[in-house]
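J.: Okay, predicted coordinates and the sequence, questions at the end:
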Amino acid sequence: MSQHHLDAARRAAAGQGRTAEPGYEVRGSGPTKLLKFSTNGIPATNRVQLWEHHNSKALISLDIRTMDEAPLQASELNMHFPSLKFAQVRGSAQVVERNERFIRQNPTDVIAIFFALEGEAFFYYGDGHESLKPGQAVIYDADRPFMRGFCKGLHELVLTIPRDDYLALSGGKPLLKPQVFDFLQGKPANRHMLALAKLVRGTLSGKPQPGGAADPGRAEDTAMELIGLLARGEGNGTDPGYLATARCYIEDRLGDPQLSTAEVAAAVGISERHLTRIFAEAGEPPSLYILGRRLELAKNILADPTQRTTPVGRIAAAAGFASQSYFTRAFKTRFGAVPLQIRKNSVLGATL
């Protein structure tokens, strides 16, 4: 690797302003910092070393090897908070490892959560192994030896939390072996993990989420609450964590007219009374929250130029309303105009 490229990598990973060097971009100088890395424009012979260097500064130090003769293709989007780190990682086939010697030389003192989005992977650790598929997440202590391999490439989200913070959230319970969650399956713990995955992805993409959780100013706190739910186990969570999972579940089910407070409570793993209380403390009961989110969804569809010929009745149904007349009344009460007027205003605004 040329010293020129290595110096550029170090400047970018350390957050010393923007750099025009191939592969790197750094934004932000406050408590939240965004970093981007890509192998595009980097000589093939330097890619693995720069990829290792970026990860060592931006996420986790790794010993990385490619699995074929093709040049490494990789990109990473990182967001740093005071305690947590979020990342979205894409790459071609590779093996990443932290063995005992490497860990002694490169201690990291973090717990990592890997969310598989695309590509199957093998995960070897201590005296065991896991085969991870898209839709699964694993929590593991990054200072315990492991090897992960991606035969057909990878697309994943990653979150790291300092071990001391994790231990505080878990009640002092150390993470001695990996914990695997099928975050697309229906158990409450899996739904907490799904809510965490959506929080990480939404925050990195800059897309707002219900309750403002994708706001960088709130994302770290919400993530901490969800990690606490996962670390402590069922029945030992905090109200903000349950609220975040409930909002995520509601968002996924807005189109179901049968969605109820009882269903949401069961999905989250608490009683209906408990759910009603935490929503009320956040500003409104769950039934009104669901109605509000449905109306916002319908309004967004009505304002979408690509949906201008979609019948209002179909939009109402897509937002979970079984009755178009009730939808129209509720919509006018909420926004002061009937649905067709909102659509007309959006069309006029788009043509001005």
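T.: Looks like it arrived, so ask away. None of the values given here were measured: they were computed from a predicted structure.
J.: all contacts plus neighbour counts: C-alpha atoms, from now on.
T.: Noted.
J.: Give me the residues contacting stretch 224-238.
T.: 166, 169-171, 188-189, 192-193, 195-196, 240-242, 244-245, 269-270 (CA atoms under 8 Å, 6 or more residues apart in numbering).
J.: Cross those residues against strands and list the overlap.
T.: The members of those all map outside strands under DSSP state E.
J.: So which of those are in helices?
T.: Using DSSP state H, the subset of these located in helices is 166, 169-170, 188-189, 192-193, 195-196, 240-242, 244-245.
J.: about what we covered before: from the contacts of stretch 224-238, list the buried ones, please.
T.: By neighbour count, with 16 or more other CA atoms under 10 Å, these hold 166, 169-170, 188-189, 192-193, 195-196, 240-242, 244-245, 269-270 as buried.
J.: wait, which of those is closest to A74?
T.: L196 (23.8 Å; CA to CA).
J.: Assess the claim that the closest one and D221 are in contact.
T.: No - L196 sits out of contact with D221 when judged by CA atoms under 8 Å, with a separation of 11.4 Å.
J.: So D63 sits against W51, correct?
T.: No - checked against CA under 8 Å, the pair D63 and W51 is beyond contact range at 9.9 Å.
J.: this is the other structure I want to compare:
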Amino acid sequence: MRKIFTTAGIHARDRFDCWMSVIRRDFIDNDAIPARRRGFRAQLCAGSVGRVNLALARSSELRVSHTKRHSGQPSDDLLFVFMPLAGTKMVRQNGRQAVLEPGQFALVDPRLPHEGRYSEDSEVLTVIMERRSLECRLGAVHELTGRPLTQETAEGRLAAGYLALLPAQSGLLNSVAEDMVETHLLDLIALALGKVMEGQVSLGSSGRSLIRMRLHAAIEEMLADPGLDTETVAAAAGVSTRHANAILADEELSLGRLIQAKRLARCREALEDSAQTHRTVSEIAYGWGFSDMTHFGRRFRAAYGMLPSECRRQARLRG
């Protein structure tokens, strides 16, 4: 990650104001009060993994508030996950509060009011993702914000471990690897949130979100099986095919289209991966469950506006 701001070298009376101007300009419009204005110190690093942005902030003790007055900003289309790497961070939203320690994380929706508090000498990783990238996996996230995700579950441990690795690896991956890591990251966050939902959130719209998550997970698990069909996926998620399609209709999808979209995406990743140039187009297509090359080529072109061979050629030209 690259350092984009530090209070080092800035006069003590100006440090906090300079810090807030960077936060408001580059991330989110908030109000904040430092425990000690003249003793305030902070550093901010930024990076990304695919379309997911990362911010790593080290700071003195600080209280933050985001009110209705701050709504209507570009950040409304985003969702934030906060995880301390050192110190603690308190988050409060939707009547729920969590004091996060290293290895714990929580989801915050910048569209809604929320509060936060950073402890002295805290180091907090913020993962900033497009709202739709998580909601397509879980549905509406209102009931999930402000809840602590701990390492008490396997899902929480996996997601926290993955998050902790991101600062050191950001900027070191090629574009294909970044896209794959982005998908895995979002899937793990969704799995961890879904586990919390299972234990604490009532059914209704949240029940639909759970089923949606199970459908996505079942497809990912069996994607390479050429015999995968909609009935198998629905059964693995514990619902009927009709009910599964009704839930996916919220995303303007069906089980069949979702299976195909995921297979095409995996094929495109492989075709653009420089480490897989030794594999033929047909080998890649068969490996991800396609059994008819004509059908594969037609569907690939409909999805991406080019043939698989053109996709590979363009990837080679890009380097």
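T.: Structure received. In this text the structure is predicted, and so the values were computed from the model without any measurement.
J.: Superposed, what's their TM-score?
T.: TM-score for the superposed chains, counting by TM-score structural alignment, normalised by the length of structure 2: 0.54, backed by 204 aligned residues with a CA RMSD of 3.3 Å.
J.: related to what we said a few turns ago, dump the ones in helices among the contacts of stretch 224-238 of structure 1 to CSV, plus distance to L157 of structure 1.
T.: Formatted as CSV, those follow (distance: CA to CA, whole Å):
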residue, distance to L157 of structure 1
Y166, 18
L169, 21
S170, 22
P188, 20
A189, 18
H192, 15
M193, 12
A195, 13
L196, 10
P240, 22
G241, 20
Y242, 22
A244, 19
T245, 18
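J.: Grab the two from these that are most spread out in space.
T.: Longest span within those, CA to CA: Y166 and P188, 20.0 Å.
J.: Report the central residue of structure 2.
T.: L186 (3.7 Å; CA atoms, centre = their mean).
J.: Map that one onto structure 1.
T.: Aligning on TM-score structural alignment places L186 of structure 2 opposite M224 in structure 1.
J.: hmm, back to that, buried set for whatever helix or strand the residue nearest to the centre of structure 2 lives in?
T.: Per DSSP states H and E: L186 of structure 2 is located in helix 175-200. By neighbour count with 16+ other CA under 10 Å, helix 175-200 of structure 2 contains the buried residues 176-179, 181-183, 185-197.
J.: what's near enough to touch the residue lying closest to P107 of structure 1 once chain neighbours are set aside?
T.: Excluding its sequence neighbours, the residue lying closest to P107 of structure 1 (CA to CA, 6 or more residues apart in numbering) is D143, at 6.3 Å. For D143 of structure 1, the contact set (CA under 8 Å, 6+ apart) comprises 98, 103, 107-110.
J.: now that we have the residues you listed, which one has the most neighbours?
T.: R98 (23 neighbours; other CA atoms under 10 Å).
J.: For P174 of structure 1, see how far away it is.
T.: 19 Å (CA to CA, to the nearest Å).
J.: Check S38 of structure 1 too.
T.: 35 Å.
J.: Show me which of the two is the more surrounded one.
T.: S38 (21 against 14).
J.: Tell me the counterpart of K173 of structure 1 in structure 2.
T.: Match for K173 of structure 1 (TM-score structural alignment): A140.
J.: a helix runs through that match, doesn't it?
T.: No - counting by DSSP: H, G, I helix; E, B strand; the rest coil, A140 of structure 2 falls outside a helix, being coil.
J.: Near it, how many other residues are there?
T.: 16.
J.: for the one 10 residues further on, same thing?
T.: Other residues within reach of T150 of structure 2 by the criterion other CA under 10 Å amount to 21.
J.: Report the contact partners of the aligned partner of it in structure 1.
T.: Structural correspondence for T150 of structure 2 with respect to structure 1 (TM-score structural alignment): D182. Going by CA under 8 Å, 6+ apart, D182 of structure 1 touches 135-137, 190.
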